[in-house]
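A.B. asks: Build me a structure from this.
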Amino acid sequence: MSRAVDLPGAAHLVLADGVVHLDPEPAVFQAMLDGWARQQRTRFLDEDGTIKPRMSVVRRFAEFTNQYPWQWEPAEVEAFIDYLRSRRKTFAVSTGRNYQNALRMFCEYITDARYGWPVRCLERFGQAPVQILHEWNTVTHSSEYEGEADRRPLTYDEVQDLFDAAEARVEEIRARHRKGSLAALRDAILLKTVYAYGLRRQEACGLDLADLRRNPKMPHYGRFGGLFVRYGKSSKGGPPKRRTVLTVPELDWSTDLLDQYLEEVRPAFSPDKHPALWVTERRGRMSLRRLDEAFETARRAADLPEELDLHGLRHSYVTHLVEFGYPEKFVQDQVGHAYASTTAIYTGVSDEYRNRLLQQVLKEQHAELWEDDET
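C.D. replies: Below you'll find the model as predicted:
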């Protein structure tokens, strides 16, 4: 008899031999989950961002079917996705794809003979797990963008209304002589920084004082020539991506705001030696949830559409850089996209900008006609 292969997540490593379980089915299922988690950790996948969400999908599916993995059939997963879609009208294609991918990868793991689960299940339950997701019952990737159709960048006016509302909240709290004006001022500056540098939530909250960068080509910006982002979105199995986002002249008003924050606002929180750029009243780092709340508070105060979210400011940044005339490669590097197609999805230029481009092309192609019109 051949010796079992010691692959990370192999059945004999997470399911002890010779142990008689009072309730063997849930014990084997839990061992499968433990083994799959181990296998993913050896690939350096992110625990909170990747592994735990995948495990949650598998558990939800098992609860929905009231069956164990060696009992699953394709009909169950089709009913599961149909149930989710019927329960939530905004259930996006991309979400369905993620659910299906998680279940497909779990089935790939438990049906791979190298991990030993088919043999164990046959011995104990008389059934072996099978792959239940195939080309004919999964989402077809036919479009680059699979998110919600109503998600979009904020227009120039909406960005201004959002910032005006955030500033007005500071004055309102001060006028009522209540606590919280300092935090409201911090939130207003933070929201403007998210837009001025096209940051994701984690990127903004993960900034430290040491991440402020000088730009030798733009010495007049001082210590605010750019931001060194160390917690960019990682590829699967890789560490967070790093990049330096340069301050652009059209948005260099952010340098005065950051200077005000560092000189007046941040010291008032008494952060001592805390390295974080954005700190809270409790002398801790700003959380993702608190940043979301800051945006929602300003959005409601500005009476902006509910479909607009914090990530829309990043989309606005990309769109506005394009409208400012920056090359696509520069915009792509600024926001840390690996592919230009991703940057293109983020872009939603205005009709006014497109008309200016048309006029420019027409002027170049028919210069004589334009000269006659001008005279």
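
A.B. asks: okay, CA-based contacts and neighbour counts for the rest of this
C.D. replies: Fine.

A.B. asks: Which element, helix or strand, includes Leu227?
C.D. replies: Taking DSSP states H and E as the definition, one finds Leu227 inside strand 226-232.

A.B. asks: elements contacting that strand?
C.D. replies: helix 201-205, strand 212-213, strand 241-246 (3 or more C-alpha pairs under 8 Å, 6 or more residues apart in numbering; DSSP states H and E).

A.B. asks: Please give the structure of this sequence too, so both can be compared:
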Amino acid sequence: MSDVVSGFVPRMLLDPDIGLFRADERVFTAMLDVWQAQMLARGLPSRTIKQRYQLLERFQRFTGEFPWQWRPADIDEFLADLRSGEKPISLRILRSYNNAVAMFCSFLTHPGHGWGKFCERTFGDILSRICFEWNMPRHTTDDAVPARKRSFTKAELQRLFDYLDDLVDQEYAAGSKRAPPVTRLGGVQSLLRLRASPA
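C.D. replies: Sure thing, here's the model as predicted:
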């Protein structure tokens, strides 16, 4: 069986005749570059790719460690630090940061990419995922979106429709000429426009 690691590990890192000066930094940069190429191939926007790349660099600087040394406590401490500073990040940003780290770790640990075997052979350590259901922020309907931008709840929509039904009933009860068009059009704007116009 060959010692060559298959997958997406760049050939220059696999050549036994090439020494790896500052191996940890060079390998981490290569990992990011290959992940960036994969995201480009998937058609992700360049802005998203750049933000994820920079976030992973930032996370690495925060931990002082490299992916084959990362542990779940690292992502917990990183995100807790961002949430507890002078300008805490929002839950939406917290979630996107956590997802980016999770996607990077998932990419690296996929056996088809070859990084796991490479890191075990080169650094004597095994890549692992550090983001799990128990340490990732959960997505709920009301937590991450400011009230001015959130969707209506079912109860709010029901109140709105009940109100509109009552308006149509009032127009019919008053014998107004506006009742049939409002019923036919069924639109909120049409109803409000007709209510504002003289009968």
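
A.B. asks: if we can go back for a sec, what inclination does the strand holding Leu227 of the first structure have with respect to strand 241-246?
C.D. replies: 160 degrees (axes from the mean of the first three to the mean of the last three C-alpha atoms, to 10 degrees).

A.B. asks: what range in the second structure matches strand 226-232 of the first structure?
C.D. replies: The aligned range for strand 226-232 of the first structure in the second structure is empty, by TM-score structural alignment.

A.B. asks: what's the distance between the residue nearest to the spatial centre of the second structure and Leu79 of the second structure?
C.D. replies: Centrality entry for the second structure: nearest residue to the mean C-alpha point is Ser96, 3.4 Å, by C-alpha atoms, centre = their mean. Per C-alpha to C-alpha, to the nearest Å, Ser96 of the second structure is found 11 Å from Leu79 of the second structure.

A.B. asks: ditto for Arg92 of the second structure
C.D. replies: To Leu79 of the second structure, Arg92 of the second structure is 12 Å away according to C-alpha to C-alpha.

A.B. asks: Neighbour count: these two, which is higher?
C.D. replies: Neighbours per residue (other C-alpha atoms under 10 Å) separate Arg92 of the second structure from Leu79, with Leu79 holding more: 18 against 13.

A.B. asks: any idea which helix or strand carries that one?
C.D. replies: Secondary structure (DSSP H and E) places Leu79 of the second structure in helix 72-84.

A.B. asks: and that helix, how far from the first structure on average?
C.D. replies: Compared with the first structure after fitting, helix 72-84 of the second structure deviates on average by 0.5 Å (mean C-alpha distance after the TM-score superposition for the first structure).

A.B. asks: and of the helices and strands packed on strand 226-232 of the first structure, who's closest to Val361 of the first structure?
C.D. replies: strand 241-246 (29.9 Å; C-alpha to C-alpha).

A.B. asks: in the closest one, what counts as buried?
C.D. replies: Applying a neighbour-count criterion of 16 or more other C-alpha atoms under 10 Å, one finds 244-246 buried in strand 241-246 of the first structure.

A.B. asks: The next helix or strand after it maps to which residues in the second structure?
C.D. replies: Proceeding N to C from strand 241-246 of the first structure, the next assigned helix or strand is helix 253-260, under DSSP H and E. Mapped onto the second structure using TM-score structural alignment, helix 253-260 of the first structure spans no residues at all.

A.B. asks: Need the nearest residue in space to Asp76 of the second structure, chain neighbours excluded.
C.D. replies: Distances taken as C-alpha to C-alpha, 6 or more residues apart in numbering place Asn135 nearest to Asp76 of the second structure, at 7.1 Å, with adjacent residues excluded.
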